[in-house]
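> dropping a prediction and its sequence here:
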Amino acid sequence: MTAQASPAYLQEMIALAKHAMENAYAPYSKFHVGCCLRSATGHFYTGANVENAAYPSSQCAEASALGNLITAGDRVITDVVVLSGEVEHCPPCGNCRQKLSEFITPDTKIHFCTPTHWLETHSVYSLLPYMFKHHLR
């Protein structure tokens, strides 16, 4: 676990992720998730999970936020907040950890938060120690 990020931008990220979570489309699982990514340029990008009756066609909140980051032309993620109102800890799933790994640095922080406060911080490397991109280096 790493040190807590700056409370100023972390609280803003939590609020943005909560707003995204409130817009999630989860009629089947009722599990609403919001994500906020902070880029190296200081911009914030949000996303919500979008379910589909054909579950494999669903999209996680992290993937939605990542699409917004890429569309805006950013490429480096410094901080990630993922939260849900249904559970206290809502870490990125393995698939999203792998997706995020393309756009992180060793200093990127993954913050576990509730809709109201910070819980703890980890690195993607600690959550996905053998990510697929290692063979590309």
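Thanks, I have it. This structure is a prediction, so every number in the text was calculated from the model and none was measured.
> going forward, measure contacts between C-alpha atoms and count neighbours the same way
Will do.
> can you show me the strands along the chain?
Assigned by DSSP state E, the chain shows strands spanning 33-39, 44-48, 77-84, 109-113, 118-122.
> closest one to P7 among the ones you listed?
Taking CA to CA, strand 118-122 is the member of these nearest to P7, at 9.0 Å.
> packing partners for that closest one?
Contacts defined by 3 or more CA pairs under 8 Å, 6 or more residues apart in numbering; DSSP states H and E place strand 118-122 against strand 109-113.
> show me what counts as buried in the longest helix seen in the chain.
Ranked by residue count and defined by DSSP state H, the top helix of the chain is helix 7-22. Within helix 7-22, the residues that count as buried by 16 or more other CA atoms under 10 Å are 10-11, 13-21.
> mind checking which of the strands of the chain is nearest S64?
For the strands of the chain, proximity to S64 was assessed by CA to CA; strand 44-48 is nearest, at 4.5 Å.
> does anything pack onto that closest one? Which helices or strands?
With 3+ CA pairs under 8 Å, 6+ apart as the test, strand 44-48 has helix 7-22, strand 33-39, helix 61-71 packed against it.
> using TSV, lay out those together with distance to E120.
Formatted as TSV, those follow (distance: least, CA to CA, whole Å):
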stretch	distance to E120
helix 7-22	12
strand 33-39	16
helix 61-71	18
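> put this next to the previous one:
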Amino acid sequence: MRTCLIVDESSVIRKVASRILFQLGFEAQSAANATEALVLLSAGHPFDLVVTASALPDMAADEFVRTVRARAGGRQTVILGSLVEANLGQMTRLKRAGANGFVYKPFDRASLSGWVDAYFERAAA
């Protein structure tokens, strides 16, 4: 099973994303901030997918993306920035830091799976 890490200070966003990603074949873990996420990343193997809020309470999101990319296996991780609205400056910083793409909040199964499907093949049911 593929693994995913959802990083967002909103417990509702983390719960919704976890449920949707589970339905898409991912084992999801979540963190409320970058510090918690880095602890999870340090504890085990790299995640296949990281969905991170574009605004984290304890670290700039682009710095978080660079940190994930610098870790062992971080180059293979698909990283999606989660934004409330299209913010060209934030999107540019995230892309330059190594984010693969973006998903807009609030998201539903169709929108989130559309982004995930661009990077992962679904397992046959």
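Thanks, I have the structure now. Quick caveat, the model's predicted, so the values are computed rather than measured.
> can you pull the TM-score for these?
With the length set by TM-score structural alignment, normalised by the length of structure 2, the two chains reach a TM-score of 0.38; 79 aligned residues with a CA RMSD of 4.7 Å.
> just the helices in structure 2 please.
For structure 2, the helices defined by DSSP H occupy 11-23, 34-43, 61-70, 88-97, 109-117.
> going by contacts, tell me the helices and strands next to the third one.
Based on contacts counted as 3+ CA pairs under 8 Å, 6+ apart, the elements that helix 61-70 of structure 2 packs against are helix 88-97.
> what's the distance between H111 of structure 1 and T71 of structure 1?
H111 of structure 1 sits at a distance of 23 Å from T71 of structure 1 (criterion: CA to CA, to the nearest Å).
> give me the neighbour count for T71 of structure 1.
10 (other CA atoms under 10 Å).
> what's the longest helix of structure 1 packed up against?
strand 33-39, strand 44-48, strand 77-84.
> as a markdown table, the ones you listed with mean neighbour count and distance to A63 of structure 1 would be great.
Formatted as a markdown table, these follow (neighbours: other CA atoms under 10 Å; distance: least, CA to CA, whole Å):
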| stretch | mean neighbour count | distance to A63 of structure 1 |
| --- | --- | --- |
| strand 33-39 | 28 | 9 |
| strand 44-48 | 27 | 7 |
| strand 77-84 | 26 | 11 |
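> can you add distance to H122 of structure 1 and give these back as a markdown table?
As requested, the helices and strands packed on helix 7-22 of structure 1 are exported to a markdown table (distance: least, CA to CA, whole Å):
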| stretch | distance to H122 of structure 1 |
| --- | --- |
| strand 33-39 | 14 |
| strand 44-48 | 19 |
| strand 77-84 | 10 |
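> out of those strands, which is closest to A65 of structure 1?
Comparing the helices and strands packed on helix 7-22 of structure 1 by CA to CA, strand 44-48 comes nearest, at 4.0 Å.
> which residues does the closest one contact?
The contact list for strand 44-48 of structure 1 (CA atoms under 8 Å, 6 or more residues apart in numbering) reads 13, 16-17, 20-21, 23-25, 32-39, 60-66, 68-69.
> rerun that using 7 Å as the cut-off
Strand 44-48 of structure 1 has contacts (CA atoms under 7 Å, 6 or more residues apart in numbering) with 16-17, 20-21, 23-24, 33-38, 60-62, 64-65, 68-69.
> what angle do it and helix 7-22 make?
Counting by axes from the mean of the first three to the mean of the last three CA atoms, to 10 degrees, strand 44-48 of structure 1 points 30 degrees away from the direction of helix 7-22.
> report the angle between strand 44-48 of structure 1 and strand 33-39.
Per the same axes, to 10 degrees, the angle that strand 44-48 of structure 1 makes with strand 33-39 is 160 degrees.
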